[in-house]
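Participant: Sequence first, then the predicted structure, then my questions.
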Amino acid sequence: MDNLIQTLAISAIPILFAITLHEAAHGYVARHFGDPTAWQLGRISLNPLRHIDPVGTILVPAMILLFSGGGLMFGWAKPVPVNFGRLRRPKQDMLWVAAAGPAANLFMALFWALLLKIVVGMPDLDYSLALAEMARVGISVNGVLMILNLLPLPPLDGGRIMVSLLPIKAAMKFAQLERYGMIILLALLFTHVLDMLLRPPLVLYMALIKTLFGF
């Protein structure tokens, strides 16, 4: 029981910020390209409380993290509302709005990696071990969310990027997958196909992080 509480306590902060700042980034970039919807609703915020979905941000990630032994993380925040029709160039700007979430996860991963590098080089203190483990969770969680969201499946960010890049007729047909996207994603998750898809890019991601920071 103590180990369970410790795992949740160490993982809570990096998971919470990985999910919620991902969503805030979408709103910020949408505002930059002409859609103030998220800003008008108060959703462009670094306050995680504005983005928390009790089920997707807390319950589901905690259960999956525990039952997978820490090897898998999946969850979601309240989607930031984006009205693509209000973007200055809807089809082209959709790419940047969609890419903002994974980009936020990449920057957070680099932050946690830098923190881990600093903590490892510090003298041992009472909180050093917990902080190092929190940083490791941050690196892992942000890598998973970045790569997961780049899968070319609507409504994931990778799916929206594909819609932006495809010719208009192909984009319209591809976008129709969005109504089935979550069902497909859950099927991939529970049949472990998702794990097989994510594992190779995750291995490469971790190798790059280790090389860049000299771990």
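Facilitator: On my side now, so go ahead.
Participant: can we go C-alpha only for contacts and neighbour counts from here?
Facilitator: Noted.
Participant: most remote residue from the chain's center?
Facilitator: Centroid-distance maximum for the chain: P123 at 32.1 Å, with CA atoms, centre = their mean.
Participant: Look at it and give its secondary structure.
Facilitator: Secondary structure, DSSP: H, G, I helix; E, B strand; the rest coil: P123 is coil.
Participant: need the contact list for it.
Facilitator: Taking CA atoms under 8 Å, 6 or more residues apart in numbering as the contact definition, P123 lies against nothing.
Participant: again with Y205
Facilitator: G143.
Participant: G143 now?
Facilitator: The contact partners of G143, taken as CA under 8 Å, 6+ apart, are N105, L106, A109, L202, Y205.
Participant: E23 now?
Facilitator: H51, A77, K78, P79, V80, G101.
Participant: buried sites along stretch 146-157?
Facilitator: Within stretch 146-157, the residues that count as buried by 16 or more other CA atoms under 10 Å are M146, I147, L148, N149, L150, L151, P152, L153, P154, P155, L156, D157.
Participant: residue nearest the centroid of the protein?
Facilitator: In the chain, the centroid-proximal residue (CA atoms, centre = their mean) is L145; its distance is 3.4 Å.
Participant: Pretty sure that residue sits against P102.
Facilitator: Yes - with contact defined as CA atoms under 8 Å, L145 and P102 form a contacting pair (7.2 Å).
Participant: and G138, how far is that from P14?
Facilitator: Using CA to CA, to the nearest Å, we find G138 at a distance of 5 Å from P14.
Participant: want to compare, so here's the second one:
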Amino acid sequence: MFANELSTTQFIAIAIVPTLFGIVVHEVAHGWMANRLGDPTAAMLGRLTLNPIKHIDPVGTILVPLILIFTVGFAFGWAKPVPIDWRNLRHPRRDSAWVAAAGPGANFLMAIGWGMIGKLATLLPAGGENIALPLVYMSMFGMFINILLMVFNLIPLPPTDGGRIATSLLPPPLGRALSRVEPFGIAILLVLLLTGVLWRVITPFISAILQLIQRLLGG
């Protein structure tokens, strides 16, 4: 993304904040919703904070995004999962779907927020290009990375959020059958990603949501 317009250093500069906040707020949203629905585990462990140090996974938050930036000009990653004791939820089956949906929902709201920042950046007075242009690039990437995180996590294949939502909403026999895929879910997603199948599936959804947000913001 922006490969023909920005150097690697410039790309890292505009990508690091949206990527970091996208994955951190995603996890905090899970913990916040779980706390609201009866499980204080994340709150007691100090994970309901936007301090990235509390959520950094050395591989998923630092190593993988940097490798992707330097190899394919793209950033993607994950934070340490927020601990949740599903047994504490008041209505475990129903509430687990809400907890899972909170992460992608937070990414959707952040995508809208970045879009608003981009709109405001274009309204800066003449002479503010040194601030406006980086903000525009950052907002564009912020919208993209949050929509990507939202769509990827809604894939109905455990252990993604979409997989947990599906196992919660499906009739119990089907939900249990789907949950048995979880040990192989990451491997399946990795194969789909490396073969390009995953991108072909999710790209139309990413484009549609991006266009929706742009229309909502009058763009």
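Facilitator: Yep, that arrived. Note that this is a predicted model, so its numbers are computed, not measured.
Participant: what's the TM-score here?
Facilitator: Overlay of the two chains. TM-score (TM-score structural alignment, normalised by the length of the first structure): 0.94; 212 aligned residues with a CA RMSD of 1.3 Å.
Participant: still on that earlier bit, pick out whichever of the buried residues of stretch 146-157 of the first structure sits closest to L65 of the first structure.
Facilitator: L148 (15.5 Å; CA to CA).
Participant: The strand or helix carrying that closest one vs the second structure, mean deviation?
Facilitator: Element membership of L148 of the first structure, judged by DSSP states H and E, is helix 128-149. Its aligned residues in the second structure lie a mean 0.6 Å from helix 128-149 of the first structure after superposition (mean CA distance after the TM-score superposition for the first structure).
Participant: Now that helix: buried residues?
Facilitator: Within helix 128-149 of the first structure, the residues that count as buried by 16+ other CA under 10 Å are 131-132, 134-149.
Participant: Then stretch 74-81 of the first structure?
Facilitator: Going by neighbour count (16+ other CA under 10 Å), the buried part of stretch 74-81 of the first structure is F74, G75, W76, A77, K78, P79, V80, P81.
Participant: What residues does the second one make contact with?
Facilitator: Going back to what we said before, that points to G75 of the first structure. Contact analysis of G75 of the first structure by CA under 8 Å, 6+ apart lists I19, G56, T57, I58, V60, P61.
Participant: try 10 Å
Facilitator: When contacts are counted by CA atoms under 10 Å, 6 or more residues apart in numbering, G75 of the first structure touches 15-16, 19, 53, 55-62, 64, 145.
Participant: give the contact list for R47 of the second structure.
Facilitator: Listed by CA under 10 Å, 6+ apart, the contact partners of R47 of the second structure are V24, E27, V28, G31, W32, T41, K54, H55, K80, P81, V82, P83.
Participant: Where in the first structure does stretch 19-32 of the second structure align, residue-wise?
Facilitator: Counting by TM-score structural alignment, stretch 19-32 of the second structure falls onto residues 15-28 of the first structure.
Participant: how big's the offset between that stretch and the second structure?
Facilitator: Aligned to the second structure and superposed, stretch 15-28 of the first structure gives a mean residue distance of 0.4 Å (mean CA distance after the TM-score superposition for the first structure).
Participant: tilt between the helix or strand where V29 of the first structure lies and helix 128-149?
Facilitator: Using DSSP H and E, V29 of the first structure maps to helix 2-32. If you take axes from the mean of the first three to the mean of the last three CA atoms, to 10 degrees, helix 2-32 of the first structure sits at 50 degrees to helix 128-149.
Participant: distance between the next helix or strand after helix 2-32 of the first structure and the chain's centre?
Facilitator: Later in the chain than helix 2-32 of the first structure, the nearest helix or strand by DSSP H and E is helix 37-40. Centroid separation between helix 37-40 of the first structure and its chain, computed with CA atoms, centre = their mean, to the nearest Å, is 21 Å.
Participant: and helix 37-40 of the first structure, what other elements does it pack with?
Facilitator: For helix 37-40 of the first structure, the elements it packs on are helix 2-32, judged by 3 or more CA pairs under 10 Å, 6 or more residues apart in numbering; DSSP states H and E.
Participant: neighbouring contacts of whichever helix or strand comes after the helix holding L148 of the first structure?
Facilitator: Next along the chain after helix 128-149 of the first structure, taking DSSP H and E as the criterion, comes helix 157-165. Helix 157-165 of the first structure has contacts (CA under 10 Å, 6+ apart) with 26, 90-102, 146-154, 166, 169-175, 177-178, 181.
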